[in-house]
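Trainee: below: sequence and its predicted model.
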Amino acid sequence: MFERIAELAIRRSRLVLIVAVVVVALMGALGAGAFGKLLGGGFDDPASQSSRARDVIDEKLGGETNLVFLVRAADGRIDAPAARQSGRALVADLKEEADLQNVVSYWDTKSPDLRSKDGREALVLARVKGHDAEQQENAKGVIDDYAGTYKDTLTVKAGGSAGVSYEMGPQTEEDLVLAETIAVPLILLLLLVVFGTLVSALLPLAIALIAIVGVFAELYVVGSVTDVSIFAFNLTTALGLGLGVDYALLMISRFREQLAAGASVEDAVRKTMSTAGRTVAFSAATVAAALAALMVFPQYFLRSFGYSGVGVVVIAALASLFVMPALLNVLGHRVNSGRMPWARRARSGARESGWGRIARTAMRRPALTALPVLAVLLLAASPLLGITFGTADERVLPEDAKSREVSVSLRENFNGNDAAALHVVIDQAVDKAPLAAYAAKLSGLEGVARVETGAGTYVDGRPEATGPGNAALGRPTAQQLNVVSTLTPKSDAAKDLVDEVRAAAPPSGTQPLVGGGDAELVDSNASIADRLPLAVGLIVVTTFLLLFLFTGSVVQPLRALVLNVVSLGATVGVMTWIFQDGHLSGVLGFTAQPMETSMTVLMFCVAFGLSMDYEVFVTSRIKELHELGEDNESAVVGGLGHTGRIVSAAAALIAVSFFAFGTAEISFMQLFGLGSGLAILIDAIAVRGILVPAAMRLLGRSAWYAPGPLRRFHDRFGLSEDGPAPRRPVAVNPQEKDSAGV
């Protein structure tokens, strides 16, 4: 197959490039509308109890409150005549909005719970109509019209889930632009350092551009038929830049190496495709397999990263396999044009490189070199002992975000946080007496400030004598009880309250559904925990099978999996130390909170896939030398001597694309970017450079073991970087290899 692709690139290179330009233009036109198709949220399991409770509320009770207006008197108390008059006018205007329903305010109900303790602020609660994208657009229109100063007497801030989504979307776009602005110039600079020529340095960016534009088009199509998270863009750009550069680096390096050895342009293209091309295809398969596991989760936030991740891997690989050889064939020796001054300096041979010497030291003294590295990695992983998990809320936004300021005020200045209430839904008719008894029972639970029903409000097990209750909570066919607590949202105590409410005996013959933010957190964590074994199992099985097909050994896949677990444990441990425990929060500007469950799973899958990418790069060359008859030490030293610089350069380049998201204002994107970048560097330096050669030394000849039947299976169906192993070694002049630039 790779030989046929090479011949196509040689004989029809200009046609291939013309088709590629047309396809990219079409994808760009299609992908331009992708932002309008994607959604915020997506952290909940649609089949969970909390999601079903929300569905009942939407269907029978007018929908959950998702928009909170915090109204503050510009001068004096909220009950002053001018403020009261403006407040009533504001509520009247909001009730006229076609996109809002269930508008409830302090001025309507006179409920002291909707007025701040100092009397300067009041709340207006509402439901934004619509579903997903329509709801987001409706919320934007309402917030744009009313947030800010109203009639010179009130200041209005928007919060609730609609307010958070309103601010999170634009912030995501800003973070994306800033990350690209930082990453692209840095990557170009590093490519100039690595390749030493301008033309070679620009080619990987062309592949990355194709990958990014292609996935934007894919997200437009997928977003038109199913829910896709807006944060998929961030993974698309980071992976597109990283993998586009990664694969192109390997292809260009092998092509320049062949030219430096005296091969013709056509033969160099053929050799590049049969070696580096095969490795790119196999590496892409391992990365895609890890990211595809995200699709087993019911949350569309995680599934979205599976869609975009697999898409960007496939498109980057296809561009590298079809467009890159055509470009190389057209450019020929001009690939070395625009030489940088430092490129003239001689480099030592690959086998005598620094990576080769490190590998030789690790092979000869495995305990002395590997044990300190393992100790450091285990120390880095130690914060995992205290890890806790949560879901994204307004705290992922900067402290000056308006929706976050609303949440802080609700928590600190009001008697209970209405926006964070638990919603208990009974999807049938209920008599008044058992409903009242149930509400009274719930109001007596520790941490509950009050329970609001359609018939009245209950505090400390007794009905409150202030009004008839919220009529919107009661319908002939359904009842809703709002359990308002004084607990910090997403805290352990708040999660315990969810369990207590669900355990409370309901009215006879009913099966209440408990929803709300804290219930969604409990259900989301449980859902991810239920599916995690399946996702991990799929990753392990597919990785094992792919590496077996590539190496012919059952030991090599096990060795790779064990070392990956160690490096990923260290990465997640460091991120826990930073983002959960709060270290470096002053430098990075985030609020410490439990690890975001979905983002931690995502980071694991991305980092695992990319580490397998480098595993294939290194193992392929070691295996090639092993099959040429070299002993274990020589094969490992030579393999790392050949690939160490490529792997370290590729790791640095892809890490830059992830580290750029450390500048994001949304904290879980900082977590994802910094964690993924750190995982890549740990894998490329500590694992590939030291732990792999030390493990290979300890394993010895058994590193290539496979039972007889599996060995015969691999001989027939297995893959290798260079196809069938040659019968005799091929001499390579180190000085000729030096002139290739990598």
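Mentor: Sure thing, it's come through.

Trainee: use CA for all of it now, contacts and neighbours both
Mentor: Will do.

Trainee: what comes into contact with stretch 400-411?
Mentor: 69-70, 157-160, 163-164, 167, 394-395, 397-399, 416-419, 486, 488 (CA atoms under 8 Å, 6 or more residues apart in numbering).

Trainee: swap in stretch 371-385?
Mentor: 566-567, 569-574, 576-577, 686, 690-691.

Trainee: make TSV from these and add distance to residue 136 to it.
Mentor: Formatted as TSV, the contacts of stretch 371-385 follow (distance: CA to CA, whole Å):
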residue	distance to residue 136
566	42
567	40
569	37
570	38
571	35
572	33
573	36
574	35
576	32
577	35
686	45
690	50
691	49
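
Trainee: one step back: show the buried residues in the contacts of stretch 400-411.
Mentor: Applying 16 or more other CA atoms under 10 Å to the contacts of stretch 400-411, the neighbour count classes 69-70, 157-160, 163-164, 167, 394-395, 397-399, 416-419, 486, 488 as buried.

Trainee: and here's the other structure:
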Amino acid sequence: MARLLYRLGSTAFRRWPLFIAGWLLLAVVLGSVAAAFSKPMSDEFTIPGIPSEAAADLQQELFPEAEDAFDDATVNVVVAAPEGHTLDEPQYADAIADLIADIPSLPQMSGDPEANPGLVDPTVAAQQAPPAFSPLSEDGRIGTLSFEWDVETASDIEPESIEAAEELFADHEGAADGFVVEANGPGMQSMSPPGGAAELIGIGIALIVLLLTFGSAIAAGMPILTAIFGVGLGMTGITAMTALTDIGTSTPMLATMIGLAVGIDYTLFILARYRSELHHTDDRQHATGIAVGTAGSAVVFAGLTVLIALSALAVVRIPFLTAMGLAAAATVLIAVLVALTLLPAILGMLKSWTFRGRFRSEHVERDEHGLVINNGVRWGRFIGRAPVAVVAIIVIGLGALAVPISQMYLAFPTDSTAPTDTTRRQASDLMTEAFGPGREGPLLVVVDGRDIADDGARQAAFEQVTTWAGDQDDVADATLAATNEAGTGALIQVTPESGPDEPATLDLLEALRDGQSGIEEQTGTATGVTGLTAITTDVSDRLTGALPLYLLVVVGLAFILLMLVFRSVLVPLTATLGFLLSVLATLGATVAVFQEGALGIFEGQPIVSFMPIFLIGMVFGLAMDYQVFLVTRMREAHVHGLSTREAVVDGFRNSARVVVAAATIMIAVFAGFMLEEDPVVKSMGFALAASILFDAFIVRMALIPAVLYLLGEKAWWLPAWLDRLLPNVDVEGTSLERDSLPAVRDDDIDDLDDDKELVSV
């Protein structure tokens, strides 16, 4: 592989106009296809095989007019009078009337007055509503009214519309003495992705890190520009794919996040190796070939581990997660190809200008043998003084951080878990006070009575199912809410006594499903349980159940890949165990900070259900990046004759600064998402940033080298039969001849001398 990549890199350097033109042509073609044939991204949320999805399909058969729970764009407006007052008092009745009159003026509202029958004074609506559906609390102090945005799905609601609604509600608060107006519901949740502020902050910090790493404005800008180009190409490709298949609006989010991070890292690694190779050759084309042949090989295998981790999300069998994983994997593939071909072409175009624009020169310290002495060498030797102590401290420390994981509670976010200063949370608290916590998370039992011929017997069966549902534990109310026109189907709304994110509600859902076969046999009906609470619970169960298989696929394939790279059994094993340690510590820290509210930084709330599998997928791929980047240099030094102890120090000499820079950039990119308002985005940003901190700086930069010191030459042990079986991919570039260098032109010598001022890594 090293020879193949050497030829690719040197050819791209020599024929840079063709390679750059090829990439630009590809961008133009994809952009043209996207502009001409792309379709709007969809937000259809289907998860084949889960019980609630089957029940929802049954509901659609019996009630064709019923809308999908995820398409609901309803806003629940909660109004309240102060303690000791009721909403039917004239001042509060007038305030409600003014509010109802102003709501239709909001953007994205239908002009048809009949479109929102829920915009009724709750004191009036309560007179005709059954007790279970009453919009007015028993004391008459708190009431609800509702309206629906004039959109096809909730994802079509514009953030500006929600902001306008919040401003309107704030303006009407205080219209009467102590009058309160809050709102929640699916129509108050913006589906827009995080804004560009997080990405801009990450890019800004990345630029600072790269400037410090290279000391050159031009060199520092190259990884960022190529990464942005690669991400842009990936996003254009995803948009173009909408012409062939449905793609959800959430699909590009992961691709942008991971594509930007690895795009910078991969280019940084090859560029740093190119600068280092200028120590060994005065020919830039040859230096580029060596850099792509060695560092490029590491990039290929690092990229493959990320591709495996992202593509394996398909085993979860959740379509939107599969689409996100495959789109992100495609963007990572583009990042690898950009680093292997576009970067060498740019180096060929710039030639001696690559490291121009310097703002500092660096003094290079060398030992008596002429080897560079830098902070990486000092750190490697420090670890080598007491490797047992380093291993013990890290294992105990990360193990302690992982302890809170035993208390982890997974759920999807609801209005009741929103931050306390939001109108969604305050509306939820008022509804809980007025109607109980279960009002916001009802379960829907769908009853199919088409096999019962007699109308009277069918109605009796519906009532029997209603009674059975109401007799379950933790049920506040069970009401026969509707029957279809043919009288063959019924909907029973079951209101729990507990909230939608509480374990008691999940126990109720399980009890209803466990008893389905019995009640079906007694009544001759077919039943199913659905509703938003049931759907999100089933999704959580699917995610949890798929986690062991996902880990097996990802870790198994990556282990084989790492054996090819390092030609060792113990190095991949320690790499995998180190990853498990860092990801457990990350999950424990996330539970402590976000669920338990440790340090008082964030309010306690459940961890979003897809966090563990999402985190494992991303972190495993990125962790193996740093493992490959750092340990391949150690392996290369060992192959060229150094002992394991000397090879570890040499690996730090050549790669420590690059790994530190890459990890710092990654942490900056992910930590920027903690500035977003959405708690889920905050928690994901925190978890990803913490995982890179633990894995790159603690596991890869300290634990792994300490273990290598302890293993010594045994670290590279590989059974003879396996050595014969595994192909030699030559990541170290041992097949490359560094002494067969082309002649140097005299006019290049001065430029090369300038380049070498900052060559040490």
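Mentor: Structure's in. What do you need? These figures come from a predicted structure and were not determined experimentally.

Trainee: before we move on, the earlier item: of the buried ones among the contacts of stretch 400-411 of the first structure, which belong to strands?
Mentor: Secondary structure from DSSP state E places 69, 70, 157, 158, 159 of those in strands.

Trainee: tell me the counterpart of the first one in the second structure.
Mentor: Spelled out, that is residue 69 of the first structure. By TM-score structural alignment, residue 69 of the first structure lines up with residue 76 in the second structure.

Trainee: next: the last one.
Mentor: Per TM-score structural alignment, the equivalent position to residue 159 of the first structure in the second structure is residue 184.

Trainee: which stretches of the second structure form strands?
Mentor: With strands called from DSSP E, the second structure shows them at 74-80, 142-148, 180-184, 410-411, 443-448, 475-483, 489-496, 526-530, 607-608.

Trainee: how much does the third one stray from the first structure?
Mentor: The superposed strand 180-184 of the second structure is, by mean CA distance after the TM-score superposition for the first structure, a mean 6.3 Å from where its aligned residues fall in the first structure.

Trainee: for that strand, what is the distance to the chain centroid?
Mentor: Centroid displacement of strand 180-184 of the second structure relative to its chain, using CA atoms, centre = their mean, to the nearest Å, is 31 Å.

Trainee: same thing with the second one?
Mentor: For strand 142-148 of the second structure, the distance from its own C-alpha centre to the chain's C-alpha centre is 34 Å (CA atoms, centre = their mean).

Trainee: residue 345 of the second structure -> the first structure?
Mentor: Aligning on TM-score structural alignment places residue 345 of the second structure opposite residue 326 in the first structure.

Trainee: next up, the contacts around its match.
Mentor: 9, 10, 12, 13, 14, 16, 17.

Trainee: sorry, back to before: quick one: contacts for the match of residue 159 of the first structure?
Mentor: Counting by CA under 8 Å, 6+ apart, residue 184 of the second structure has contacts 75, 76, 77, 415, 423, 424, 425, 427, 428.

Trainee: how near is it to residue 651 of the second structure?
Mentor: Residue 184 of the second structure sits 55 Å away from residue 651 of the second structure, going by CA to CA, to the nearest Å.

Trainee: could you do residue 62 of the second structure as well?
Mentor: Counting by CA to CA, the gap from residue 62 of the second structure to residue 651 of the second structure is 67 Å.

Trainee: neighbours around the residue mapped onto residue 693 of the first structure from the second structure, how many?
Mentor: The alignment partner of residue 693 of the first structure in the second structure, by TM-score structural alignment, is residue 705. Applying other CA atoms under 10 Å, we find 27 residues neighbouring residue 705 of the second structure.

Trainee: swap in residue 346 of the first structure?
Mentor: Taking other CA under 10 Å as the neighbour definition, residue 346 of the first structure ends up with a count of 11.

Trainee: ditto for residue 550 of the second structure
Mentor: When neighbours are counted by other CA under 10 Å, residue 550 of the second structure comes out with 21.

Trainee: alignment lookup: it to the first structure.
Mentor: Residue 550 of the second structure maps onto residue 535 in the first structure, by TM-score structural alignment.

Trainee: which residues are in contact with residue 297 of the first structure?
Mentor: 303, 527, 528, 531.

Trainee: quick check: closest non-adjacent residue to the alignment partner in the first structure of residue 630 of the second structure.
Mentor: Alignment note (TM-score structural alignment): residue 630 of the second structure maps to residue 618 of the first structure. Excluding the flanking residues, the one nearest residue 618 of the first structure by CA to CA, 6 or more residues apart in numbering is residue 643, at 6.0 Å.

Trainee: and if you look at residue 586 of the second structure?
Mentor: Sequence neighbours aside, residue 691 is the residue nearest to residue 586 of the second structure in space, at 5.4 Å (criterion: CA to CA, 6+ apart).

Trainee: from residue 240 of the second structure, how far out is the one you found?
Mentor: Here residue 691 of the second structure is placed at a distance of 33 Å from residue 240 of the second structure (CA to CA).
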